[in-house]
Structure formats: C-alpha cells, structure tokens
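Colleague: show me the folded form of this:
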Amino acid sequence: MTTALVTGANRGIGRHLASQLLERGAKVYAAARRPETLDLPGAVPVALDITDPDAVAAAAALATDVDLLINNAGVSTGATLLGDLGPVRTELDVNFWGTLAMVRAFAPVLAANGGGAVVNVASALSWFAFPGAGAYAVSKAANWNMSNALRLELAGQGTQVTSVHLGAADTDMMKDYDGDKTDPATVAARTLDAVAAGELEVVVDEWSAMVKASLARDPREFYAGFLPA
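Modeller: Just a heads-up that it's a prediction; the model follows:
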C-alpha cells in the first residue's frame, strides 16, 4: 500500500480511507467528481466520474504508480425495481459498471507495479434486499460477485481483490437513517488492516455478519416480517 487511488474521496468512508492512508505513509490520489470539494492536504486531487470512460482512462494514465485501487464511489437513489428504470440504471452504472471500468483500466497498472490490490466497497445489502432499496441491493450484489470473479481473473498477475461489507455508516448517504451507525473511520481502519493482512472479505459489523450467516438458512426466516405467513 505505497501508492493508492481512492474514488469518492471527498466525503464519508472514502475521505477516511484516503486520510488514513496518508497517515500510514502512502501516496494518495484522491478522486472525486468535483475535485474542488476535496480537503485532504498531501493528497493528489483527481477529477473523476467513474461512469465517464474518458475520465477513467485519464485517471489510469495519470496514476501509473498505483498499487492499491479503492473503489469506494457509489450511489443510492432509493429506487425500486418496478418503478422508474432511470435511477435503477444509475445505480448499476455507478456501483457495478463504473467500478468494473476502474478495475479494467487499472489492472495493467497494478500488474506493472507488482500486482497490488483492489478494494471494492460493497454492502451488507449485497446479501439481502429491503423495501425501498431494491436497486441498491441488486447493484451491490453484482458488486460483490464481481469481486469474486475478478479475484480469480486477476490472481495470475498477483492482484489481491478484497470486498468490504457493512450495514449503516454515519455518512451523508445514511443521514436520514435513525438506527445504529458505524463510524466511517472505523470502516476505513478495518478495511486497510484487512488489506494489509491479505484478507479477501471484510465484514465490518455484527449486522453484516448476521446477514451473511442467514444465507445458509430458509429465506422465509429472514424475510418473515415482509412476506405473508
């Protein structure tokens, strides 16, 4: 983790990831759609919309020394699958296609720098769905299994792929959520420690661990409160 690029680095978990990497002595490219919103002394600001192929290519051409790619940028619109398809496509464009575009662009960079690592910030919603978050759940499920597939495809060049899963974090995206929230600084620290230890999956909180464990059981148990008896 000597040189990292972090997407969505202007706020929330992404900002904490970039800040903690700087504290750990790494060179950091801090990427955001609006680089003027970045407040990370010591980081290299990068203007980047991960849904823009030209911007992704420019970032890869600029940051040729990267050995850690952190795909943190994401979006949640609250879209349902049977409603307007526009925001459904937006979530998939960012959370799946944009993330995949970043990995495709940076895979040769990582290979040239010894393999390195990719971190994809997913969610506990990779493993379940919730009313009002259908599109997000689908996009994060795709993100999770994309990490599994990329882990196999990039193994030959020595690139580690780590997927990060958490419930609610105390970020702008979850500002209207009234339940318990994890400190984004804690998410960042656990993620970076896991990457350094060679872990392939980071289950940040007890909620996420419970959700993952539920996959081995009858889904009626998990969704009992939403389905007819």
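
Colleague: C-alpha from now on. contacts and neighbour counts both.
Modeller: Noted.

Colleague: burial count for Asp170?
Modeller: Residues lying near Asp170 (other CA atoms under 10 Å) number 17.

Colleague: same question for Leu40.
Modeller: Leu40: 17 neighbours (other CA under 10 Å).

Colleague: list the buried residues of the longest helix belonging to the chain.
Modeller: Longest helix of the chain, by residue count under DSSP state H: helix 134-153. Buried residues in helix 134-153, counted by 16 or more other CA atoms under 10 Å: 134-144, 146-148, 150-151.

Colleague: and of the residues you listed, the nearest to Leu85?
Modeller: For the buried residues of helix 134-153, the residue nearest Leu85 by CA to CA is Ala135; the value is 9.3 Å.

Colleague: contact partners of the longest helix of the chain?
Modeller: 75-81, 88, 91-92, 95-96, 99-100, 120, 122-123, 125-130, 159-163 (CA atoms under 8 Å, 6 or more residues apart in numbering).

Colleague: again with stretch 19-27
Modeller: Outside stretch 19-27, the residues that touch it by CA under 8 Å, 6+ apart are 1-4, 28, 40, 42-43, 188-189, 192.

Colleague: that stretch: end-to-end distance?
Modeller: 10 Å (CA to CA, to the nearest Å).

Colleague: so how far is that stretch off the chain centroid?
Modeller: With CA atoms, centre = their mean, to the nearest Å as the basis, stretch 19-27 stands 18 Å off its chain's centre.

Colleague: where along this protein do the strands fall?
Modeller: Assigned by DSSP state E, the strands in the chain fall at 3-6, 27-32, 44-47, 68-71, 117-121, 160-165, 201-203.

Colleague: quick one more, to check against the first:
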Amino acid sequence: MDTSSTRTKHAFAVEGSVALVTGANRGLGRLFAQQLTERGAARVYAAARRPEEIDLPGVVPLGLDITNDRSVRSALARAGDVTLLVNNAGISNWTHLVTSDLAALRQEMDTNFWGTLAMVRAFAPVLGANGGGAILNVLSAQSWFAFPGTNGYHAAKAAQWALTNGVRMELADQGTLVTGLHLGAVDTDFSAAYDGPKGDPAVSVRAGLDGLARGAVEVLADEWSAHVKRALADDPTRLAREIGSGVV
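Modeller: As a prediction, this is how the structure comes out:
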C-alpha cells in the first residue's frame, strides 16, 4: 500500500537503469535486487559485506561495507555507470539511549546515517554525470517515533530522514530524484525479534520502486507509516502507548 502523493517534476525509469543496492544479500535488499532485475534494469550491482552470500541470478555481486571509506571508494571504481542508488543497508542493535553500550549506539548511527551519507557523497557525481538518476533511501516509520528498546535506531533513522530531505535539495540542480521509503515492520530476519504484526516485504519494495516510477519524493509503504506521519503533530508519546497496548 503506497500512500504517497508528493512528487517531483520528473519520474525515474527503472527499466534500462543501472542500479546499486546496498545490503543486497538478504531481506529487503535481496528483494530490491530481484525486483529491479524483473523490471528490466540493465544491470544490478548487488552489494553486501559478504558478497559470497548473494545467490540471485543475473546480478553483479559487489563487496561493500558502507561504513568503510576504502570499501565505498572501491565500489565506486567498479560501478561508475550507476543511475540508481538504493541505500538499503541498515542495522538495529535494540538499544536504549541512556543505558546501552555507546559502541552499539554509534554502530547504528555509523551505518544508518553516516554510511548512507558516504554512499550519497561518493555516487552523487556519478549520478549527475549519468543524467541525474535517482537515490532511494530505505527509511522507517521509526524515523518519526520513539519506543523503549529501539531508540538508538529511532535516532539514527530520524537523522537519515533529515539527511534524505537535505540531499534532495542539494541534488535538485543536477536532476537527481531523491526518494525516501518509509515502512513499518516487515517479515524479514531484520525484524525477527519483533513479535508484533509484520507486513510483506515484497509489497514495500514494490511500493518504493513504483514511487520512483512516479517521481514521488516520499513513499509511505503501508498504513502504519501513514498513521505515524499523521500523528507527528500529536502527543509524541501517543504512538509508543498504542504499541504497548497492542493497538497495532
């Protein structure tokens, strides 16, 4: 379910594109690589820290650790024809801001915020040189609400949302579409520790790619994400109470 309505002046054609997907060895990333191939992308670089785990036919496995500058530069050297960057790689260490280990909190920010920014900074000139292209940042409904036990992730995703909005403005002149994809929990190993309702990850991936095709700058992949965004002007503790009471 895609509830987005905000659009730019141009859409992005997935068919014939050259895409790079981070975190593509499993979960959402694997589905992005698969669906891009099915939609006629000319080439799909499936990037992961462990590229030997990538088992999709028709993709180009690419070793990449987005938190390592040398690794990012190496990926850039191999994938200079990219027209679509899908920043999917992310991490949640199930942290509390006040009491959890600082190293675990820093890892969440290093991956979700700094890693995404490193990829954008590296590939933005390539996208510009290749006609503008597009960036799809995989965000989260937790960009917008706090919850005990996942607040390091919340802070990192909030920062990633702000990054997405800022980069969109900075890359507008080179014609790069920058789209943020927000989704609730989906049924992948990333959310294995969450025992609440989970959506179909393939539906969220489809919503993100459909959003690019329409030129959407923000895609809300499910009703939960739409509900959360509507609640931003409300009491900031409301959503945590709803989750705790089993409303969602």
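
Colleague: got the strands of the first structure as CSV, with mean neighbour count and distance to Phe106 of the first structure columns?
Modeller: Formatted as CSV, those follow (neighbours: other CA atoms under 10 Å; distance: least, CA to CA, whole Å):
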stretch, mean neighbour count, distance to Phe106 of the first structure
strand 3-6, 25, 10
strand 27-32, 25, 13
strand 44-47, 20, 15
strand 68-71, 25, 8
strand 117-121, 26, 9
strand 160-165, 25, 13
strand 201-203, 21, 20
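
Colleague: for Val109 of the first structure, find the nearest of these.
Modeller: strand 68-71 (9.9 Å).

Colleague: related to what we said a few turns ago, pick the one among the contacts of stretch 19-27 of the first structure closest to Gly12 of the first structure.
Modeller: For the contacts of stretch 19-27 of the first structure, the nearest to Gly12 of the first structure is Ala188 (9.7 Å; CA to CA).

Colleague: and that closest one, what pairs with it in the second structure?
Modeller: With TM-score structural alignment as the criterion, Ala188 of the first structure lines up with Val205 in the second structure.

Colleague: so its match touches Gly27, yeah?
Modeller: No: with contact defined as CA atoms under 8 Å, Val205 of the second structure does not reach Gly27; the gap is 10.3 Å.

Colleague: in terms of neighbours, single out the busier of the two.
Modeller: When Val205 of the second structure is set against Gly27 and neighbours are counted by other CA under 10 Å, the residue ahead is Val205, at 24 against 19.

Colleague: and Asp234 of the second structure, how far is that from His227 of the second structure?
Modeller: 11 Å.

Colleague: let me see the contact set for the most centrally placed residue in the second structure.
Modeller: Among the residues of the second structure, the one closest to the centroid is Val138, at 1.4 Å (CA atoms, centre = their mean). Residues in contact with Val138 of the second structure (CA under 8 Å, 6+ apart) are 86-88, 180-182.

Colleague: try it again with 6 Å
Modeller: By CA atoms under 6 Å, 6 or more residues apart in numbering, the contact list for Val138 of the second structure reads 88, 181.

Colleague: check Ala240 of the second structure too.
Modeller: Per CA under 6 Å, 6+ apart, neighbours of Ala240 of the second structure: Phe147.

Colleague: could you report the separation of it from Leu64 of the second structure?
Modeller: 35 Å.

Colleague: again, but for Leu183 of the second structure
Modeller: Leu183 of the second structure is 24 Å from Leu64 of the second structure, by CA to CA.

Colleague: those two: which has the busier surroundings?
Modeller: Neighbour count, other CA under 10 Å: between Leu183 of the second structure and Leu64, Leu183 has more, with 28 against 23.

Colleague: need the counterpart of Val56 of the first structure in the second structure.
Modeller: Match for Val56 of the first structure (TM-score structural alignment): Val72.

Colleague: and if you look at Ser147 of the first structure?
Modeller: Matched by TM-score structural alignment, Ser147 of the first structure corresponds to Thr164 in the second structure.

Colleague: and if you look at Ile70 of the first structure?
Modeller: Using TM-score structural alignment, the equivalent of Ile70 of the first structure in the second structure is Val86.

Colleague: verify the contact between Glu201 of the first structure and Val161 for me.
Modeller: No: counting by CA atoms under 6 Å, Glu201 of the first structure stays clear of Val161, with 8.4 Å between them.

Colleague: any residues in contact with both of those two?
Modeller: Both Glu201 of the first structure and Val161 lack any common contact, where contact means CA under 6 Å, 6+ apart.

Colleague: what's the residue nearest to the centre of the second structure aligned with over in the first structure?
Modeller: Counting by TM-score structural alignment, the partner of Val138 of the second structure is Val121.

Colleague: and that match, how far from Arg217 of the first structure?
Modeller: From Val121 of the first structure to Arg217 of the first structure the distance is 25 Å (CA to CA).
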